[in-house]
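Novice: predicted model follows, preceded by the sequence.
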Amino acid sequence: MRILLIGEYSRLHNSLKEGLVAIGHEVTLVGDGDGFKQFPVDYTIDPAFSKTKLINLFRQAIFKVFKYDIAATERGLRFYFLLKKLKGYDVVQLINEAPIATNPSLEKKLLGKLMKQNAKTFLLSCGVDYISVKYMLQSNFSYSLMDPFYADDSLLPDYRYIFNYTGKKHKKLHDFIFNKINGVIASDMDYVLPLKGHPKFLGLVPNPVNLEKLEYKKPVITDKVVIFLGINRGTYNQKGVPFFEKALEIIRQKYGSMTEIIVTENVPYNDYINRYNKAHILLDQVYAYDQGYNALEAMSKGKVVFTGAEKEFTDYYGLTEKVAINALPDVGLIVSELAWLIENPGEILAIGERARAFIEKEHDHIMIAGKYLEKWETK
């Protein structure tokens, strides 16, 4: 089967490609590398020209006045010139409703051309999109990444891109895509809940994780428990990082001699994935019901991850013991969980072992590739 993957988030499509190739399929990945993360792609639409020093100054001025990023137009143009190479695929999968990340009207035209020259098209729900944002705005979650904005509307610049998903232009794009696609697949429980009952919803296929690239080493705790926090400034509030920062300040004061705390910010993926190797605990996010990609990769390395692990997640997988710590938007609770682990290091080792076993059972990239094939072949 010839498969075309459009867009990339957090290495999801790279891992899926590796699983599909391992079982004999031909796969092409198109994307911009997901910004500073620099994920590999077969054909790039990275707006390199817009990033050059002189053009970037002009780009920033345009954005300041019109709130429009000219890099979006460059991505669209680069994709347009690739279209003649993106023909004859059995399956096209879009990473989200705007995988090219150009302006909505151009996105609609480009995706329309792409779908016409290939067989089936499927959509992933693995990040914010029209349906998930609408679900959040209707307060259907007990907590969500919108909560910081509700508490402080001066954060609007950080949230404008989220509100764009419910604007008229994007709604037209959303409707167009849902009229054309064969189906939509959710990557975890945070996207299953908003899609329940939708006629195009094909169910959950867990994120694929390439365990061959993520070595598990049994945690060894000698004198200090090592805690890691990796910050992406673009999602600082949406991930609930301030809760982690405040909790770490308390932990430093109370357990300074028993802990080592590592904090990094905006580092490329290949660097980031190695920076937390020595850590025993990784702080991921608080506004989630299930784990995203960052958490899954850390769990596969045997880390204790503070992330989404709500009842919906544990019920779905039939878990009776912790494979991750359910991080809630509550500094006191985060401190309490961290203190419990620091004072009971044996629990760190036990949860880390269960985390790796869970990833092996539920997220192996070759097994997950087979699940995608089943979804694609039935529609």
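Specialist: Good, I have the coordinates. Nothing here was measured: the structure is a model prediction, and the numbers come from that model.
Novice: rest of the way, CA atoms for contacts and neighbours
Specialist: Noted.
Novice: any idea how far Ser50 is from Arg78?
Specialist: 12 Å (Cα to Cα, to the nearest Å).
Novice: who has more neighbours, those two?
Specialist: Under the criterion of other Cα atoms under 10 Å, the comparison of Ser50 against Arg78 puts Ser50 first, with 21 against 16.
Novice: need the contact list for that one.
Specialist: Contacts here follow Cα atoms under 8 Å, 6 or more residues apart in numbering; on that basis Ser50 touches 56, 59, 70-71, 74.
Novice: so which of these is the most crowded?
Specialist: Most surrounded of those: other Cα under 10 Å gives Ala71, at 21 neighbours.
Novice: okay, pairing it with this:
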Amino acid sequence: MRILLIGEYSRLHNTLKEGLVKLGHDVTIVGNGDGFKDYPVDLDIDANWSKSFLLNPLRQVIFRLFKYDFATMEHGIRFYFMLPKLRGFDVVQLISETPIQTHLGFEYKLLRRIKAANRKLFILSSGTDFRFMQAVAEKKYRYSLFNAYLQNPALVAEYRHVLPHLTRAYEKHHEKMMALAQGMIATDIDYAIALEGTPEFLGMIPNPVNTNMITVQPPKPAPPVRIFHGINRWNYHKKGNAYFEKALEIIQRKYGDKVVVTTAENLPYAQYIKLFDDAHIVLDQVNAYDQGYNALEAMAKGKVVFTGAEKEFIQHYGLSERVAVNALPDAEAIAKELSQLIENPTETAAISERARRFVETQHDYVKIAEKYIEVWNA
């Protein structure tokens, strides 16, 4: 089949492409690289003019004054001129309901052209789309990425890009997209909860991971215990980084030079994944029930990852032993879990081994690609 994947988060579409190519399919990815993360794409719609040396200062001034980023319009314009190359595909899959990341009306018109020029259209639920935000608003989760904002509305700047997804405009966009698409596929437990019971839900397919490209980096004998904390400042509170930082303060006071903490901020994907190679423990995120791609890649390297690993996740996979540490929105609880691992290196080694095995069995990129083919052909 000829398959077109539009948009990219966390290297999901790149890894899916690797699995699909392995199965003999012809796959093209179009996207903007997801900002500073700089994920590979085949056809690039990044706003290179808007981010250029000459125009970027003007862009920043306009954004500060009017909260308008004209880079979004450039995404749409670049995508428009690529339309002749985006025809005749058997399957088109969107990373979200707004994969082009341009103005909402323009986005829909472009995606309607895509549907008209190709056979089938599917949408992933893998981010803050309308259904997910609706589930958050309806309190379907015990905690969520909105915890920090509800406790402190002054954090509105960090949430500015997700709050509009609760508006009637995005609800209408969702409805129009459902009229174009065959349905939506959830990429983990969090998104499956949001879609459960809706007519568009086609089921959950876990994130694909190519473990052939990921070398196991088992924890080295401690001490010192090495802890890696990666921070994306744009999502600092959404990911619960404040809980991690408070927990690390407790740990560093308690253990001193028995612990080495490495913190990295806003790094491109390729640099980010290399930095945690020497770590025993990786602090990923708090406000989730399941793991995203970065956590899974760390688990595939044999790291003990603090991330989403809630009871819903455990029940879904039928797990009897931990493959990751469930990071609760509670700094003292996180510090307690860290202390137990620091004082029990055999448990760290055991979770490390189970983590790799879990990713190999449940997230294998070729098996996941086969699941997508099955849903697309249903």
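Specialist: Happy to help now that I have it. What you are looking at is a predicted structure, and each value in this text was computed from that prediction instead of being measured.
Novice: any idea which element Ala295 of the second structure lies in?
Specialist: Element membership for Ala295 of the second structure, per DSSP states H and E: helix 293-300.
Novice: the following helix or strand past that helix vs the first structure, average offset?
Specialist: Later in the chain than helix 293-300 of the second structure, the nearest helix or strand by DSSP H and E is strand 304-307. Using mean Cα distance after the TM-score superposition for the first structure, strand 304-307 of the second structure ends up 0.3 Å from its aligned counterpart in the first structure, as a mean over the superposed pairs.
Novice: the helices in the stretch 251-378 of the second structure, which residues?
Specialist: Secondary structure of the stretch 251-378 of the second structure (DSSP state H, counting those that start in this stretch): helices at 269-275, 293-300, 311-317, 331-343, 345-362, 365-377.
Novice: looking at these, which is nearest to Gly197 of the second structure?
Specialist: helix 311-317 (16.5 Å; Cα to Cα).
Novice: can you tell me what sits against that closest one?
Specialist: Residues outside helix 311-317 of the second structure that contact it (Cα under 8 Å, 6+ apart) are 189, 289-290, 320.
Novice: do stretch 155-168 of the second structure as well
Specialist: Residues from elsewhere that reach stretch 155-168 of the second structure (Cα under 8 Å, 6+ apart): 128-130, 133-134, 148-149, 170-171, 234-235, 237.
Novice: now, those that are in strands?
Specialist: Among the contacts of stretch 155-168 of the second structure, no member falls in strands (DSSP state E).
Novice: now the strands: where do they sit in the stretch 1-150 of the second structure?
Specialist: Ranges of strands within the stretch 1-150 of the second structure are 2-6, 26-31, 43-44, 91-94, 120-125, based on DSSP state E, counting those that start in this stretch.
Novice: Leu83 of the second structure versus the residue nearest to Leu43 of the second structure when sequence neighbours are not counted, what's the distance?
Specialist: Spatially, and ignoring its direct neighbours in sequence, Leu43 of the second structure is nearest to Val30 (4.6 Å; Cα to Cα, 6 or more residues apart in numbering). Going from Val30 of the second structure to Leu83 of the second structure by Cα to Cα gives 11 Å.
Novice: so which of those two has more stuff around it?
Specialist: Per other Cα under 10 Å, whichever of Val30 of the second structure and Leu83 has more neighbours is Val30, with 24 against 14.
Novice: how many other residues sit next to the spatially closest residue to Ile250 of the first structure that is not a sequence neighbour?
Specialist: Nearest non-adjacent residue to Ile250 of the first structure, counting by Cα to Cα, 6+ apart: Val335, 7.3 Å away. A total of 19 residues lie near Val335 of the first structure under the criterion other Cα under 10 Å.
Novice: mind listing what Val335 of the first structure touches?
Specialist: Counting by Cα under 8 Å, 6+ apart, Val335 of the first structure has contacts 247-248, 250-251.
Novice: tell me the spacing between the residue mapped onto Lys37 of the first structure from the second structure and Lys17 of the second structure.
Specialist: Using TM-score structural alignment, the partner of Lys37 of the first structure in the second structure is Lys37. Between Lys37 of the second structure and Lys17 of the second structure the computed distance is 18 Å (Cα to Cα).
Novice: neighbour count for the two, which is higher?
Specialist: Lys17 (24 against 19).
Novice: so what's the residue lying closest to that one once chain neighbours are set aside up against?
Specialist: What sits nearest to Lys17 of the second structure in space, not counting adjacent residues and going by Cα to Cα, 6+ apart, is Val27, at 6.2 Å. By Cα under 8 Å, 6+ apart, Val27 of the second structure lies in contact with 2-5, 17, 20-21.
Novice: and those residues, which is closest to Lys301 of the second structure?
Specialist: Using Cα to Cα, Lys17 is the member of those that lies nearest Lys301 of the second structure, at 20.9 Å.
Novice: that closest one and Glu8 of the second structure, how far apart?
Specialist: When Lys17 of the second structure is compared with Glu8 of the second structure (using Cα to Cα), they lie 11 Å apart.
Novice: can you get me a residue count around the nearest residue to His174 of the first structure once chain neighbours are set aside?
Specialist: Nearest residue to His174 of the first structure, sequence neighbours excluded (Cα to Cα, 6+ apart): Glu97, at 6.4 Å. By the criterion of other Cα under 10 Å, Glu97 of the first structure has 26 neighbours.
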